[in-house]
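Undergrad: coordinates only, sequence not included:
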């Protein structure tokens, strides 16, 4: 069922970690693509002899309507990697969707988040739900990849003092690797029967759900440094983040990522990776082994 399709794929955010991983996978399968980036110098180099049908489109962001329509013209499928968290994130997504529709794109693959809902505990998951609803309303063929928190994100939760702080209680999180998300997206994009993914929502998770105390134990074992988890109260969580002087919506997102864990909303382990990619999903411990540069800052001084 898997093989290079004739339609060109536009990969947004192609200079980012997820977008670049996906671009390399598509190139390896001979799929023509358009890398949509803000800076051409940061576009992934797909090899010394890239496909003649593949190119780079430079845009000023998702709200650059003219640039986005031009980037999507002649494209069959758009992979819409969600924008960085911001106060107008949903508006940015809607602008990108509108550009895809105006360009005549036939299929949208949107990178969403598990548990996306209007009342999700994780405030940014509400943004994803609003984006999904907007895409559905257009009538365009679509597939949603609802990812859990990234393995990389768990490593970044550790403070300079070696402590993970947050109001997650003893809840669990089924974090996932960027590689697994890119592999799932590749299967969807390269399927010779793409219609089987129309209107489908895939939860993309790792193979296990860990408490943050267990995450700390895994990190301790791998890094050789004592990493601990301190379960904050809600009030402590907001107080400990005041020093960053970040906008309230951003702090709400940070804190609610932990309370969503406490509420059990990130604990479900899906079978998407083994079912579609036909191999086990990558565990947090295995990811740490594969990407030591991502946690080099956690090594003992």
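TA: It's in. Everything numeric here is computed off the predicted structure, so don't read it as measured data.

Undergrad: use CA for all of it now, contacts and neighbours both
TA: OK.

Undergrad: quick one, what contacts the nearest residue to residue 40 once chain neighbours are set aside?
TA: Among residues not flanking residue 40 along the chain, residue 58 sits closest, at 6.1 Å (Cα to Cα, 6 or more residues apart in numbering). For residue 58, the contact set (Cα atoms under 8 Å, 6 or more residues apart in numbering) comprises 36-40, 67, 71.

Undergrad: List only those of these flagged as buried.
TA: The neighbour count (16 or more other Cα atoms under 10 Å) marks 36-38, 67, 71 as buried among the contacts of residue 58.

Undergrad: right, and the pair among the residues you listed with maximum separation?
TA: Pairwise distances across the buried ones among the contacts of residue 58 (Cα to Cα) peak at 11.5 Å, for the pair 38 and 71.

Undergrad: what residues are shared contacts of these two?
TA: 58-59.

Undergrad: Okay, the residue nearest to residue 141 when sequence neighbours are not counted and residue 184: tell me how far apart.
TA: Spatially, and ignoring its direct neighbours in sequence, residue 141 is nearest to residue 107 (4.7 Å; Cα to Cα, 6+ apart). Here the criterion is Cα to Cα, to the nearest Å. By it, residue 107 lies 16 Å from residue 184.

Undergrad: just residue 238 next, same as before
TA: For residue 238, the distance to residue 184 (Cα to Cα) stands at 36 Å.

Undergrad: So which of these two has more stuff around it?
TA: residue 184 (21 against 18; other Cα atoms under 10 Å).

Undergrad: How many residues are close by residue 148?
TA: Count around residue 148 with other Cα under 10 Å applied: 25.

Undergrad: That one and residue 175 touch, don't they?
TA: Yes. The pair residue 148 / residue 175 is scored as a contact, 5.4 Å apart, by Cα atoms under 8 Å.

Undergrad: which neighbours do the two share?
TA: residue 205.

Undergrad: pretty sure the residue nearest to residue 141 contacts residue 144?
TA: No. At 10.9 Å, residue 107 and residue 144 do not qualify as touching, with contact defined as Cα under 8 Å.

Undergrad: how much space between the residue nearest to residue 40 and residue 184?
TA: 26 Å.

Undergrad: Run a quick neighbour tally on the residue lying closest to residue 122 once chain neighbours are set aside.
TA: Leaving aside its sequence neighbours, residue 122 sits nearest to residue 256 (Cα to Cα, 6+ apart; 4.7 Å). By the criterion of other Cα under 10 Å, residue 256 has 24 neighbours.

Undergrad: okay, pairing it with this:
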């Protein structure tokens, strides 16, 4: 292991993705040495003070080697899969064996074993694994990303889903990244901070999908409107993708969670952690 990697007290996973990459860049900008744990090293960002190490979540031995000497790790949840919780458990076991003191995990708003959004149940299971691991933990329970709402609009300009007139306090990826970087640097400076805390990361307002499409149209000039599907329509319209049932359930339950009000709560945690008011959908669209 190189000298930079041996000096790094923080590790970041998921840096080849949107969120982990943003966090890694923020840490690099602040001059924080770090290790980037990735499955595909050729896709990792080239950042000053960063050592890239190949370690898939399910490879306990590789993760343990990569985390040796690390004090705090940002654990970005794995890609959605039927065995995601098992991958998370193996990663946690490796982190414990490596001597990691504190894990910061990207969870989901309203995570719980009976959550309406089915993937939030995976997050609840992972949270329990981390609680029992013996490591200090911090959970960043982010809402849906504002950044993905434009991608939900189809080629025909219609955003379809069974969300009714429910509202979602969606959050910008950039705000989640700033929160994660703030927590990591705080823990490095004072190991006693943020332990045993769960932060709910939301935008500054809850918006309906009708409001979202109106904003998308206004800012981008692209025609967009919302169609509130029935549950039957939602499953039928997604059947063409040939995805497994658990995946379709996850897609559809994203909208039903909105309809039920499970993602409507607006928290002040983003501003508390970063000192900045969260971005709106309009801010996100204007920044792209």
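TA: It's in. Only a predicted model underlies this, so the values are computations on that prediction, with no experimental measurement involved.

Undergrad: Alignment lookup: the residue nearest to residue 141 of structure 1 to structure 2.
TA: Residue pairing (TM-score structural alignment): residue 107 of structure 1 is matched to residue 102 of structure 2.

Undergrad: Repeat that for residue 186 of structure 1.
TA: In structure 2, residue 186 of structure 1 lands on residue 181 (TM-score structural alignment).

Undergrad: Which stretches in structure 1 count as strands?
TA: Assigned by DSSP state E, structure 1 shows strands spanning 9-12, 33-37, 55-58, 77-80, 107-113, 141-147, 163-166, 172-173, 200-204, 210-211, 228-231.

Undergrad: would you list the ones you listed in JSON lines and tack on distance to residue 288 of structure 1?
TA: Listed next are these as JSON lines, based on distance: least, Cα to Cα, whole Å:
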{"stretch": "strand 9-12", "distance to residue 288 of structure 1": "27"}
{"stretch": "strand 33-37", "distance to residue 288 of structure 1": "28"}
{"stretch": "strand 55-58", "distance to residue 288 of structure 1": "32"}
{"stretch": "strand 77-80", "distance to residue 288 of structure 1": "27"}
{"stretch": "strand 107-113", "distance to residue 288 of structure 1": "22"}
{"stretch": "strand 141-147", "distance to residue 288 of structure 1": "19"}
{"stretch": "strand 163-166", "distance to residue 288 of structure 1": "17"}
{"stretch": "strand 172-173", "distance to residue 288 of structure 1": "16"}
{"stretch": "strand 200-204", "distance to residue 288 of structure 1": "19"}
{"stretch": "strand 210-211", "distance to residue 288 of structure 1": "15"}
{"stretch": "strand 228-231", "distance to residue 288 of structure 1": "17"}
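
Undergrad: nearest to residue 120 of structure 1, of the ones you listed?
TA: Here strand 107-113 is closest among the strands of structure 1 (Cα to Cα), at 10.4 Å.

Undergrad: What helices and strands are in contact with the closest one?
TA: Counting contacts by 3 or more Cα pairs under 8 Å, 6 or more residues apart in numbering; DSSP states H and E, strand 107-113 of structure 1 is packed against strand 77-80, helix 123-138, strand 141-147.

Undergrad: Select, out of the ones you listed, the one closest to residue 163 of structure 1.
TA: Of all those, helix 123-138 comes closest under Cα to Cα, at 23.8 Å.

Undergrad: so where's the longest helix in structure 2?
TA: As assigned by DSSP state H, the longest helix anywhere in structure 2 is helix 173-189.

Undergrad: That helix relative to strand 136-142, how many degrees between them?
TA: With axes from the mean of the first three to the mean of the last three Cα atoms, to 10 degrees applied, the angle from helix 173-189 of structure 2 to strand 136-142 works out at 170 degrees.

Undergrad: Go ahead and confirm the match of residue 186 of structure 1 touches residue 28.
TA: No. Using Cα under 8 Å, residue 181 of structure 2 is not in contact with residue 28, being 10.2 Å away.

Undergrad: These two: which has the busier surroundings?
TA: residue 181 (24 against 16).

Undergrad: returning to that earlier point: to which residue of structure 2 is the residue nearest to residue 122 of structure 1 aligned?
TA: Using TM-score structural alignment, the partner of residue 256 of structure 1 in structure 2 is residue 253.

Undergrad: now residue 230 of structure 1
TA: So residue 230 of structure 1 corresponds to residue 227, using TM-score structural alignment.

Undergrad: Any idea how many residues pack against that match?
TA: That count, for residue 227 of structure 2 with other Cα under 10 Å as the rule, works out to 15.

Undergrad: Quick check: chain neighbours aside, which residue is closest to it?
TA: Excluding its sequence neighbours, the residue lying closest to residue 227 of structure 2 (Cα to Cα, 6+ apart) is residue 160, at 4.9 Å.

Undergrad: right, and residue 232 of structure 1 touches residue 164 too?
TA: No. Contact criterion Cα under 8 Å: residue 232 of structure 1 and residue 164 do not qualify, at 9.6 Å.

Undergrad: Pick out whichever of those two has more residues nearby.
TA: Under the criterion of other Cα under 10 Å, the comparison of residue 232 of structure 1 against residue 164 puts residue 164 first, with 22 against 17.

Undergrad: Quick one: map the residue nearest to residue 227 of structure 2 onto structure 1.
TA: By TM-score structural alignment, residue 160 of structure 2 lines up with residue 165.

Undergrad: how close does the counterpart of residue 206 of structure 1 in structure 2 get to residue 149 of structure 2?
TA: Applying TM-score structural alignment, one finds that residue 206 of structure 1 aligns to residue 203 in structure 2. Using Cα to Cα, one gets 13 Å for the distance from residue 203 of structure 2 to residue 149 of structure 2.

Undergrad: same check, this time on residue 63 of structure 2
TA: Separation of residue 63 of structure 2 from residue 149 of structure 2 (Cα to Cα): 34 Å.
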